Structures are given as structure tokens and as C-alpha cells.
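Asker: My questions concern the predicted model and sequence given below.
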Amino acid sequence: MSQIEHHPNQETILSYAAGSLPAALAIVVGCHLQYCPACRVSVNAGEALGADLMMELSPQTLSTRARESVLAQLDMDLREVAEVSQSRVLEAAENASVNVGAPEAIPRLLHQFLQEDSFDALPWKKTLAPGLKQIIINCDEGDVRLLRIAAGKKMPVHSHRGSEITMILRGGYSDSLGKFNAGDVADLDSATEHQPVADSDEDCICLAGMDAPLAFRGWLARLMQPIVGM
């Protein structure tokens, strides 16, 4: 894997460390952490800062009603606790091994959702956009998609109604923000409009997490959006 040049922004890292990042975005950040020692250090620093702030809080006595409410929450059905949540994403990311020597491998955090060992073995489904295939990953908080852009092909021009974090897993693409290679992350908000173009020599496979649908510029892309689901 080439040297990583694009990382999640600091606000995203701190939200991830605090456990407040929506699961769709946290999955992408967790995969990036498998390959990026610098961001792992930042997450650890954020967790330590949060722990220090907690230690400085003055303890408060709970009323009987508040104490009963807390105990009731602790007794919630274990089946509900087992649902995909931010805590599960963080735990899986922490247990993921660093595997920088195998860029073709599916990141361990992502593997638990896909149950395959290689990108080429996945059941890719065509979208209505030429040269674009996808796999939808079930997530309770936001939208997670594995995208495969054919070599030399373009994504439709789009902006974002919310936040989007995309990590390149294989190949690369270029857009108005620069060149993104395997391991790089594009951390985008509603102020960004771009059109990723896959490298000409290899399909670009990337993992995209969104907390709101994309906003396509062209009328045809907007017309297809309800069908494609992005």
C-alpha cells in the first residue's frame, strides 16, 4: 500500500474516539485505522483526553427515580444490545490487526459484514450508472456502500446533503480535491461538490459511509437516484 496522504479530519477523529460518530462513518474510519498508525495515535489521544475530562467531573447523587431508570436500561433485552451499534464498530476496529502488507485483502472490520476474503469474490451488483457496481452493507446508522468504479470511468457530479467519508481500498481516483490512493480517506461535507474519476489502469474499489443521501447535479442522475438508492 502506498503512503497514506489523506486522513479523516480532526473533528471526525475526536467524534470516533468519543463514540459519537454514526456507525456508517465509523465503519470507514475503523477500516482506515487498520492501515494508518498516525490516526490510531490521534484516536488514542482523543480517548485519553475524554478520560481526563471525565475524571474532572464532580460526582452527582442520583435520585431514586433516576437510579431505577439506569438499572432498567442495564436490564434491556440482550437481543437489542446485539444489534449493530457504534460500540460494536469501535470494538471490532480495536481488535483488527495491522495488515499493511496486504492491500488486496478486505480489512478485518469490513470482513465481518461481507464474509469473503477477496474483492473479486464479492457479489457485485450493477447500478444504472455506466461502469459502476456496488454492494450495500446493512447499517443501523447511515448508509454504507462498497463501490467499484471501472478503470477510467467517472462518478456522476455530486455534492452531499450531509457527511460522507470514503476510503480507497484498491486502485485510486482523482477529483477536484486531488489524487486518492489505497488507504486514503476523503472526509467530505455538504460544501463539497466533486466527480471522482477512476485511474485508467485499474478499477477503483472504495468504501463510502454517508449519513444522508448524495445530491446529484445532473437531471438524469437525479432521476435514477431513487432506483440506485444513493
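Answerer: Received the coordinates, thanks.

Asker: drop to CA atoms for contacts and neighbour counts, all remaining ones
Answerer: OK.

Asker: And the residue nearest the centre of this protein?
Answerer: V28 (2.2 Å; CA atoms, centre = their mean).

Asker: another one to put next to it:
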Amino acid sequence: MSIQHQVSDELLLDYATGVLSEGWRIAIATHLALSPQSRRRLAVMEMAGGALVHDLASEPSLLDEDRSWMTLRKRLESPGAQGVTPPPSRPIPGSVLSVVLPDPLRSYVGGDVDSLKWRPLGRGAYHLPIAVGDPSTMVRLLRIPAGKPVPEHGHRGRELTLVLSGSFHDGDALFARGDLEEADETLQHQPVATEGEDCICLAVTDAPLKFRSWLVRAVQPILGI
């Protein structure tokens, strides 16, 4: 599996220092479970951060000027910063290749996709809201029928979409298992699931989407999207 769309350096650094809220951490940790490349980048960031903290520790005056490094040091040295850690880079012996939801995501929904109770979104699409203790984000699984588009929409904030099974096209870009799409207020788009297999994604947002269709806007409060 070759992942073409990795998490950005900015988000990965925020994850490494533990400043992300729970919803974003779930998305990044799940992406890390699927992406050896991003795990290597995370390891480099943590090593660099640890080296900086070590150097600053020998200069008390610098630490007095910038106490934020003390917070960074605590977060880097504590296992499972903010409660979410990336899974091991090597697959567990005897693991089943058909597993769609890696940990930590699978622990949030209580099993893999075959045990989920999907809720209909209309036109063959389904979703599953995921409860988190962080009210600033909305986290859900989406299942889009093969060959079908999602309604065209823009964003009032940030959206992370991580592909777990199948794939989708967004313009000329193809997003497959492990790929992470980052969207913000500047993006208006209409992703389309590729033919042959439903696309299952993890989506995290911090604001309601801006749908172009009046019909979708009418039912948006009911669907919670």
C-alpha cells in the first residue's frame, strides 16, 4: 500500500506536542496506524523535540524566558500524550488483512465494520456518529456507495477525511486507504467514490458543512452534518 496523501507537518507537529483536541487526535492516530511514512516523520519530530528540550534543560535562563518548553517536555516524555498513541509500525502476527478499522478507531466504535449499526443518510449513503468527550469536533464514519458522489459542499472550518476502505476522487486527486485529505474554508468540492467498492471514511469537522443543494441544507440539522 502506497499512501500518497500524508498528514501535513503542521498537524503532525500539533499531534506530537499534544495540543490537538480528541477528534483530531483520533484521525491522526488512525492515519498513523496505516502510514509507515507518517510514523517515521513523527519519530523524527519527537527526537528533534527531545533534543531541544535536553539542550534547554542545561540553560535555566532560557527556560525562564519560555515556559512553554516545560509543557512540551512533559508531553513528549509522557507515554500516550493526551491519551492517544500511534499503533506499532509492524503488523501483529496472525492479524487478518480484512480488518478495516485499525486501533485506536476500532476501540471507539466497539468492533470492525461488520458489527456497526449504520444510519442512513439518503441515496444509499450511511454514517455512524462517534461519541467523543470533546465538544469542539464532530467525528463520524461515512460509507459512500461505489461510483456515487457526496453532495457538493464547502466548509466553515477544518475537515479531515481519512480513507479506510475503497477510494474516492476529488478532482484529479485519488484518495485510497490510509490517505488523509485536509480541507478548510477555501475548498468547495464534491468527492466521488470510485467504482467497484463502497468507500468508507473517517470524517472529523469542527463546524457544519456548507452544502450547495437546498434540499441537503433542509435536512442538515436532522442529520447533524
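Answerer: Nice, thanks for sending it over. Keep in mind that this is a model prediction, so the values were computed, not measured.

Asker: what's the TM-score here?
Answerer: After superposition, the two chains reach a TM-score of 0.81 (TM-score structural alignment, normalised by the length of the second structure), with 201 aligned residues with a CA RMSD of 2.3 Å.

Asker: So what's the gap between the helix or strand hosting the residue nearest to the centre of the first structure and the chain middle?
Answerer: Taking DSSP states H and E as the definition, one finds V28 of the first structure inside helix 23-35. Here the centre of helix 23-35 of the first structure is set off from its chain's centre by 5 Å, with CA atoms, centre = their mean, to the nearest Å.

Asker: Give the other helices and strands that the very next helix or strand once past that helix contacts.
Answerer: Sequence-wise, the next helix or strand downstream of helix 23-35 of the first structure (DSSP H and E) is helix 37-56. Counting by 3 or more CA pairs under 8 Å, 6 or more residues apart in numbering; DSSP states H and E, the packing neighbours recorded for helix 37-56 of the first structure are helix 10-18.

Asker: quick one on the thing from earlier: and the angle from the helix holding V28 of the first structure to helix 37-56?
Answerer: 120 degrees (axes from the mean of the first three to the mean of the last three CA atoms, to 10 degrees).

Asker: Helix 23-35 of the first structure vs the second structure, average offset?
Answerer: Aligned to the second structure and superposed, helix 23-35 of the first structure gives a mean residue distance of 1.0 Å (mean CA distance after the TM-score superposition for the first structure).

Asker: Which strands or helices does that helix pack on?
Answerer: helix 86-95, helix 108-114, strand 143-149, strand 164-170, strand 204-210.

Asker: Skip ahead from the second one and say which helix or strand is next.
Answerer: Translated: helix 108-114 of the first structure. Counting by DSSP H and E, what follows helix 108-114 of the first structure is strand 125-126.

Asker: Over to the last one?
Answerer: Helices and strands here follow DSSP H and E; after strand 204-210 of the first structure, the next one along the chain is strand 214-216.

Asker: against the second structure, where does that next one fall?
Answerer: Per TM-score structural alignment, the counterpart of strand 214-216 of the first structure in the second structure is residues 209-211.

Asker: Have a look at how far, on average, the matching stretch is from the first structure.
Answerer: Using mean CA distance after the TM-score superposition for the first structure, the mean distance for stretch 209-211 of the second structure is 1.5 Å.

Asker: List of residues touching that stretch?
Answerer: By CA atoms under 8 Å, 6 or more residues apart in numbering, the residues outside stretch 209-211 of the second structure that reach it are 151-156, 217, 225.

Asker: Just the buried ones from those?
Answerer: 152-156, 225 (16 or more other CA atoms under 10 Å).

Asker: Aligned counterpart of A121 of the first structure in the second structure, please.
Answerer: By TM-score structural alignment, A121 of the first structure lines up with S115.

Asker: So what's the residue count around its match?
Answerer: Counted with other CA atoms under 10 Å, the neighbours of S115 of the second structure add up to 9.

Asker: what do you get for the one 3 residues further on?
Answerer: Using other CA under 10 Å, W118 of the second structure has 15 other residues around it.

Asker: So R75 of the second structure: helix, strand or coil?
Answerer: Following DSSP: H, G, I helix; E, B strand; the rest coil, R75 of the second structure is assigned to helix.

Asker: where's it relative to I144 of the second structure, distance?
Answerer: Distance, R75 of the second structure to I144 of the second structure, by CA to CA, to the nearest Å: 37 Å.

Asker: neighbour count winner among these two?
Answerer: Neighbour totals were compared for R75 of the second structure and I144, and I144 leads with 26 against 17 (other CA under 10 Å).

Asker: how about that one, what does it touch?
Answerer: 124-126, 150, 193, 198-200.

Asker: Please pick the buried ones from those.
Answerer: 125-126, 193, 198-200.

Asker: From those, pick the one nearest A16 of the second structure.
Answerer: I200 (26.5 Å; CA to CA).

Asker: The first structure: which residue goes with that closest one?
Answerer: Checking TM-score structural alignment: I200 of the second structure goes with I205.

Asker: How about the contacts made by that match?
Answerer: 146-149, 168-172.

Asker: let's see 6 Å
Answerer: Each residue near I205 of the first structure by CA atoms under 6 Å, 6 or more residues apart in numbering is listed here: 147-148, 169-170.

Asker: how far away is it from L214 of the first structure?
Answerer: From I205 of the first structure to L214 of the first structure the distance is 18 Å (CA to CA).

Asker: cool, and M54 of the first structure?
Answerer: 37 Å.

Asker: Between these two, tell me which one has more neighbours.
Answerer: Each of M54 of the first structure and L214 has its neighbours counted (other CA under 10 Å); L214 has more, 20 against 11.

Asker: Run through the residues that contact L34 of the second structure.
Answerer: Neighbours of L34 of the second structure in contact, by CA under 6 Å, 6+ apart: G178.

Asker: hmm, 10 Å instead?
Answerer: Applying CA atoms under 10 Å, 6 or more residues apart in numbering to L34 of the second structure gives the contacts 1-3, 86-87, 89, 101-103, 163-164, 177-179.

Asker: what's the answer for G157 of the second structure, then?
Answerer: Counting by CA under 10 Å, 6+ apart, G157 of the second structure has contacts 183-186, 205-210.
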